[in-house]
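Asks: The sequence isn't on hand, but the structure is:
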């Protein structure tokens, strides 16, 4: 089973970076390959939230996924559901830690996945493209999240009026 993991520094406090980067409607700005998002459901009970959502990439592929957020530990766990193809499974964990020196956020993404046997992309060659895509995505997340923070665009779907 391939495992891809990358980290990046984001100039912002971990709580705020966590909320902004898990705000699914912002993903069309945070991801360069995402054209549409739709939150199907959002349930929040204190420390935890569960989001079920639909994503559409620029090629028009649509899938649903769920995401469990732990606001205390600042961990997001997610799984691609339907359709799962080209994966047999794809589980993601994002961790948000106070960066060394006490300022900023160390954001680490870990993807555990297995390619579907019918996929033209095989497990043996899937890791390098996954790591490349992860690095490109994280660079855009950093840029856009820091812009949101600097422009005080910090209200998210988790903020109750």
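Replies: Now that the structure is in, tell me what you want to look at. None of the values given here were measured: they were computed from a predicted structure.

Asks: switch to C-alpha atoms for all contacts and neighbour counts from now on
Replies: Fine.

Asks: Tell me if residue 155 really is in a strand.
Replies: No: counting by DSSP: H, G, I helix; E, B strand; the rest coil, residue 155 is not part of a strand but coil.

Asks: Tell me where this protein has helices.
Replies: Taking DSSP state H as the criterion, the chain carries its helices at 14-21, 27-30, 123-150.

Asks: In addition, the following structure is provided for comparison:
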């Protein structure tokens, strides 16, 4: 079985500003509330391989994995996939950016499948990703819009 999530938000900022801030991996710990660390492992052209580490769970467990991202600024699209899949059979994420009258629409589409032995199934993970995506997108929107208001665009 497989699953898909599709979440979007409009950010009141120019597309280039949203692109630059959301693709500055080294500063994701300042943009996302869930990441404790980001370590860039390799860059080749527009492709970056990096390790993400989450803040510890309530029980102290720390989740970490390696992902690969390929950014295509001209197409306003980023493709990402987990290299270290953990509980996922696979996890692919597409980020899309589109200029709108209100600023920039940022959309995340995630295609994935949970391993049979994972602690949650596709439906439970879909619910979790949708809830977390909404939270993180709103936080990103608020942080970017604040930077634009303060005149700190990138």
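Replies: Everything's here; your move. Here the structure is a predicted model, which is why all the values come from computation and not from measurement.

Asks: Drop the TM-score for these two in here.
Replies: The TM-score (TM-score structural alignment, normalised by the length of the second structure) is 0.90; 148 aligned residues with a Cα RMSD of 1.4 Å.

Asks: For residue 6 of the first structure, find the nearest of the helices of the first structure.
Replies: helix 123-150 (7.0 Å; Cα to Cα).

Asks: Run the chain-centre distance for that closest one.
Replies: Relative to its parent chain, helix 123-150 of the first structure has a centroid offset of 9 Å by Cα atoms, centre = their mean, to the nearest Å.

Asks: Just give me the mean distance for that helix relative to the second structure.
Replies: By mean Cα distance after the TM-score superposition for the first structure, the fitted helix 123-150 of the first structure averages 1.4 Å away from its aligned residues in the second structure.

Asks: so what does that helix touch, helix or strand wise?
Replies: Identification of packing neighbours for helix 123-150 of the first structure by 3 or more Cα pairs under 8 Å, 6 or more residues apart in numbering; DSSP states H and E yields strand 3-10, helix 14-21, helix 27-30, strand 105-115.

Asks: one more time with 7 Å, if that's ok
Replies: With contacts defined as 3 or more Cα pairs under 7 Å, 6 or more residues apart in numbering; DSSP states H and E, the packing partners of helix 123-150 of the first structure are strand 3-10, helix 27-30.

Asks: Which among these is found nearest to residue 53 of the first structure?
Replies: Residue 53 of the first structure lies closest to helix 27-30 among these, at 11.2 Å (Cα to Cα).

Asks: May I see the helices of the first structure arranged in CSV, with mean neighbour count and distance to residue 91 of the first structure as well?
Replies: CSV is the format used below for these (neighbours: other Cα atoms under 10 Å; distance: least, Cα to Cα, whole Å):
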stretch, mean neighbour count, distance to residue 91 of the first structure
helix 14-21, 21, 17
helix 27-30, 19, 18
helix 123-150, 16, 13
